[in-house]
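S.K.: Here you go, sequence then predicted model.
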Amino acid sequence: MSSPQTPKTGSSTTVSTPTHPPVTINAKAGRRAALASTVGAVVDWYDFFLYGTAAAVVFGPLFFPSDNQVAGLLASMGSFAVGFLFRPLGGAIFGHFGDKYGRRTMLFITVVMMGLASTAIGLLPGYAAIGVGAPILLVTLRAVQGMAVGGEWGGAALMAVENAPAGKRNFLATGVQIGSFVGLLLGTAAFSLVTAMTTPEQFLAWGWRLPFLISILFALVGLWIRAGVPESAEFAAAKEEQQAARAPLAEALRTSPKKILAVIGMRMVDQSTFYMGFTFSLAYVKNFTDTPSSTVLTASMVAMVLAIPFLALWGRLADKFGRKWFYIIGPLAAALSAAPFFAALESGDLFPMILGFVALINLGHNISTCVQQTWFTDMFDVRIRYSGAGFAYALAGAVGGFIPLIATALMASSGSWVPAAALLAGLSLIALVSSLWSYKWANKEHH
């Protein structure tokens, strides 16, 4: 199939595809859409990751009190996992309505859901005040967070990609990934600041609530920025032709099951690198080595900060040289860095750990994810794109949430980090094979 023509006309770009008429995309609108997608991702991921920190630090004694401290912690972390389980449901619901009624409205709803759920968590009485109602309400609010995150990526990625001018699609769409790292950094900083400014008693009594309460301010900023973004140009053109699908997700599952499976496979590289790097690494050094957790946190923070410029750089290069190579180099880098990463953790030295995190995250993860937004978007027709790509992305996220658990079981049974490193490398290679399999679909309409 011949490639589409994308002539530039002043500040706008006209994009034509084999199945849809030419769509004129304004460069300024494209930048605004990219900013809105980035800010929304910051809001949603700030709140989503914030819960993980609180679950590990305070939710056990406050909402899941037990004579056995470990049992309380396990119950608390179990509530954290609820968010992952509800992500596919969010992807399905928001994908359905996003394909029928538009991406813009769904992105308003996801930010509102996340902001209100997090604020409610900050106001929630503990077990001592309302008994069993406290953990029930907490888990319910966590489910709402999971649904919001499950619906966020699809809408944010599509708004960025479908509004991006030719030659800048990967670069502008990396904001969705950058936003997740900024959200993680802000969540970590908020908890660290409150911890430093309060006594342990004050933190347990009320200090932990402050990061949740300020999330409503982030949500308001996100809503303000998204209010100035028009509907996706490609979706609006398809809607004018009355091409909306009656049941988008059902159609995607019926017509594109291989594409959905390919997206899930491709996501194994970012899921394994992210959760091995930022979650399992802490459990590993705390339980199996003498390395201080603070050293690992410092090294991981370096990678988080570097992810922001690296993602932007890789996105620009992908626009210049083509995205296929990025899903070859990225997964290979992740697979090759698996063993050195764990060796660095075991060494206990900060500098090797920083190098390990840079190789795993800023090369393996960032090189792969800088092209995910355009790749996954282009695999599906605009009529079922939010449902197909969004649901597959959210389902892979639910699977990825269990990677640290599997790695912990392998580590405990073997007494060595080698099986965990093999798991990381194997999942990365699955992503590589999946990308080679799916390239024909992603390259069908765009280059």
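M.R.: Structure's in. What do you need? Note that the structure is predicted; figures quoted are calculated from it, not measured.
S.K.: can we go C-alpha only for contacts and neighbour counts from here?
M.R.: OK.
S.K.: If I follow the layout properly, residue 63 ends up in contact with residue 134?
M.R.: Yes. Using CA atoms under 8 Å as the test, residue 63 is close enough to residue 134 to be in contact (6.1 Å).
S.K.: Which one's more surrounded, these two?
M.R.: In this view residue 63 and residue 134 are compared by other CA atoms under 10 Å, and residue 63 has more residues nearby, 28 against 20.
S.K.: OK, contacts around that one?
M.R.: Neighbouring residues of residue 63 by CA atoms under 8 Å, 6 or more residues apart in numbering: 76, 126-127, 134-135, 138.
S.K.: could those be laid out in a markdown table, adding secondary structure and distance to residue 255?
M.R.: Shown next, in a markdown table, are the contacts of residue 63 (DSSP: H, G, I helix; E, B strand; the rest coil; distance: CA to CA, whole Å):
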| residue | secondary structure | distance to residue 255 |
| --- | --- | --- |
| 76 | helix | 40 |
| 126 | coil | 47 |
| 127 | helix | 48 |
| 134 | helix | 44 |
| 135 | helix | 41 |
| 138 | helix | 38 |
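S.K.: The stretch 1-150 of the chain: helices as residue ranges?
M.R.: In the stretch 1-150 of the chain, the segments counted as helices under DSSP state H, counting those that start in this stretch are 27-57, 59-63, 69-85, 87-101, 103-123, 127-130, 133-162.
S.K.: which one of the ones you listed lies closest to residue 344?
M.R.: helix 27-57 (24.2 Å; CA to CA).
S.K.: could you say what helices and strands the closest one packs with?
M.R.: helix 69-85, helix 103-123, helix 133-162, helix 169-173, helix 175-197, helix 209-213, helix 215-227 (3 or more CA pairs under 8 Å, 6 or more residues apart in numbering; DSSP states H and E).
S.K.: tell me which residues of the third one are tucked away?
M.R.: Of the residues in helix 133-162, those scored as buried under the neighbour-count criterion (16 or more other CA atoms under 10 Å) are 134-135, 137-162.
S.K.: for comparison:
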Amino acid sequence: MPLVHSEISPEKTQPDAGPQPEAEPQPDVGPQPDASPESMRRVAVASFIGTAIEFYDFYIYGTAAALVLNEAFFPTLDPVNATLASFSTYAVAFAARPIGSVVFGHFGDRVGRKSVLVASLLLMGLSTALVGLLPGYGTLGIWAPVLLILLRFLQGIGLGGEWGGAALLAVEHAPKKKRGLYAAFPQLGPSVGFFAATGVFWLLSAVLSDDAFRSWGWRVPFLLSFLLVGVGLFVRLRISETPVFAKVMDAQEASKVPTLDVLRRYPRELLLGAGGMIVAYGLFYTATTYCLAYATGTLGVSRDTMLGLSLVACLFLAAGTWLAATRSDAAGRRKLILAGAGLAVVWGLVLFPLLDTEQPVLMALALGGALFCMGVVYGPMGAYLPELFGTNVRYSGASLAYNLGGVLGGAVSPLVATRLQSAFGSSSVGWYVSAMAIVSLVCVLALPETRERELT
């Protein structure tokens, strides 16, 4: 089977856009020759809206975990342990995400990207909406947190299959010299999803009394997922399969067991790619979920103020993501990822000194700077991770690398940060962030540049 950087052999090329074989190498560097600007816009919109909706679903849980789930589902525990229990249910989804990568990646590499993306959206959206209908500990007792963990696990499986498919949808349709640009659209989805999730919580917190918010108001963002799933399905059902994967199916080169092929052929890319993602996850979930709980619980900053600051910080994330992703076509993916990780090493040391001032402007700078660093790393990853793997295992390989990084960087960050802060103070959390950045820096240094590679 051809490696990701190999040329297509003429005898395996089966064009579907025209009778002349010599015209067909064009899909190696981009979409089919008849791909219109309108169809490319549809692909960009579909990849963007899908990830925005799925990450909205994922992030509202993190916000609720920081603000209210400890009281609703773990009222018998002391505040610190209740917060840890709440964050533990949050971490369950990260453990499930590699499973989702294997399951959805298998079918994505064998059946196609489009159908798998529809299935992942349904699983994620319905699991999220059901959290909004789940009675609390006072009604169901111990079954309430058990069912919460189950729904969170299903959320993780759904999201584990989402990102890889959305990134491939954009990258495998894009011209070679614009893969970073088109990959920027699914990479912007988390920024918009986080902004929407935080905005909905901020609005509810502002208009409802504290009792109403804690009683039923926090459920509203989850119930909105019913509507968003419908929107996402409408958009995704209108797109076509990627031309790069269609060539694999035409040549009958689909992998029988994609995950095993990834482990056998691309173990280095898998592990180092996962390591490169650690800092992106660590920065995000430290600066959002943990800092929200820390500032409202330890520093005594109001919930409304912190949610507002999180909205401002999200703009920094979007700016860093778009800037780095679009620049990566000219400057190179690897160079920008290294720059973001290097900046994060420094920013980890100033994050909590700025946050501990309790001055809104400096707190916004602390959170915004952390998310900007995250965006610079995260933006180019939309094209970088898929380019590391061959077409017939690309869904599985890119998804696994992305989500294994989530387990190492995202699942444990709020838990480790809570323990470090309680034992050694807030500065220790900053050192932890810098350590994660160094790990990612070393991993990406060991990987090659990929922007000139062919996708077939």
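M.R.: All right, it came through fine. The shown structure was predicted, so the numbers you read here are calculated from the model rather than taken from an experiment.
S.K.: Mind checking the TM-score on these two?
M.R.: The TM-score (TM-score structural alignment, normalised by the length of structure 1) is 0.89; 435 aligned residues with a CA RMSD of 2.8 Å.
S.K.: Common neighbours of residue 63 and residue 134 of structure 1, please.
M.R.: Residues touching both residue 63 of structure 1 and residue 134 (CA under 8 Å, 6+ apart): 126-127.
S.K.: do you know how far the residue in structure 1 sticking out farthest from the centre is from residue 61 of structure 1?
M.R.: Residue farthest from the centre of structure 1, counting by CA atoms, centre = their mean, is residue 67 at 35.6 Å. Distance, residue 67 of structure 1 to residue 61 of structure 1, by CA to CA, to the nearest Å: 10 Å.
S.K.: do residue 257 of structure 1 as well
M.R.: Distance of residue 257 of structure 1 to residue 61 of structure 1, given as CA to CA: 44 Å.
S.K.: Return the closest of the contacts of residue 63 of structure 1 with respect to residue 350 of structure 1.
M.R.: residue 76 (30.3 Å).
S.K.: which residues sit in contact with the closest one?
M.R.: So residue 76 of structure 1 contacts 55-56, 59-60, 63-64 (CA under 8 Å, 6+ apart).
S.K.: again, 6 Å this time
M.R.: 55, 59-60 (CA atoms under 6 Å, 6 or more residues apart in numbering).
S.K.: Which single one of those residues is nearest to residue 414 of structure 1?
M.R.: Residue 414 of structure 1 lies nearest to residue 55 out of the contacts of residue 76 of structure 1, by CA to CA, at 27.8 Å.
S.K.: how about that closest one, what's its partner in structure 2?
M.R.: Per TM-score structural alignment, the equivalent position to residue 55 of structure 1 in structure 2 is residue 65.
S.K.: Against residue 329 of structure 2, how distant is the nearest residue to its match once chain neighbours are set aside?
M.R.: Using CA to CA, 6 or more residues apart in numbering and skipping residues adjacent in sequence, the residue nearest residue 65 of structure 2 is residue 86, 5.5 Å away. To residue 329 of structure 2, residue 86 of structure 2 is 41 Å away according to CA to CA.
S.K.: One more: residue 248 of structure 2?
M.R.: Distance, residue 248 of structure 2 to residue 329 of structure 2, by CA to CA: 25 Å.
S.K.: go on, residue 218 of structure 2?
M.R.: 41 Å.
S.K.: same deal with residue 414 of structure 2?
M.R.: To residue 329 of structure 2, residue 414 of structure 2 is 34 Å away according to CA to CA.
S.K.: follow-up on the earlier one: in JSON lines: the helices of the stretch 1-150 of structure 1, plus distance to residue 198 of structure 1.
M.R.: JSON lines is the format used below for the helices of the stretch 1-150 of structure 1 (distance: least, CA to CA, whole Å):
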{"stretch": "helix 27-57", "distance to residue 198 of structure 1": "14"}
{"stretch": "helix 59-63", "distance to residue 198 of structure 1": "17"}
{"stretch": "helix 69-85", "distance to residue 198 of structure 1": "22"}
{"stretch": "helix 87-101", "distance to residue 198 of structure 1": "34"}
{"stretch": "helix 103-123", "distance to residue 198 of structure 1": "17"}
{"stretch": "helix 127-130", "distance to residue 198 of structure 1": "22"}
{"stretch": "helix 133-162", "distance to residue 198 of structure 1": "24"}
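S.K.: now for these, which one comes closest to residue 274 of structure 1?
M.R.: When the helices of the stretch 1-150 of structure 1 are compared by CA to CA, helix 27-57 sits nearest residue 274 of structure 1, at 12.4 Å.
S.K.: what angle do the closest one and helix 133-162 make?
M.R.: Helix 27-57 of structure 1 runs at 160 degrees relative to helix 133-162, counting by axes from the mean of the first three to the mean of the last three CA atoms, to 10 degrees.
S.K.: List the buried residues of helix 27-57 of structure 1.
M.R.: By 16+ other CA under 10 Å, the buried positions in helix 27-57 of structure 1 come out as 27, 29-55, 57.
S.K.: Stretch 364-380 of structure 1 now?
M.R.: Within stretch 364-380 of structure 1, judged by 16+ other CA under 10 Å, the buried ones are 364-380.
S.K.: Enumerate every residue touching the residue nearest to the spatial centre of structure 1.
M.R.: A centroid search over structure 1 (CA atoms, centre = their mean) returns residue 180, at 5.9 Å, as the residue closest to the centre. Contacts for residue 180 of structure 1 (CA under 6 Å, 6+ apart) come out as 41-42, 45.
S.K.: what about structure 2, which of these hold up?
M.R.: Retained in structure 2: 42, 45, out of these (criterion both residues aligned by TM-score structural alignment, their matches' CA atoms under 6 Å).
S.K.: any chance of the contacts of residue 180 of structure 1 in CSV, plus distance to residue 332 of structure 1?
M.R.: Output for these, formatted as CSV (distance: CA to CA, whole Å):
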residue, distance to residue 332 of structure 1
41, 27
42, 28
45, 27
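S.K.: and which of the contacts of residue 180 of structure 1 is nearest to residue 442 of structure 1?
M.R.: Nearest to residue 442 of structure 1 among these, with distances taken as CA to CA, is residue 41, at 23.6 Å.
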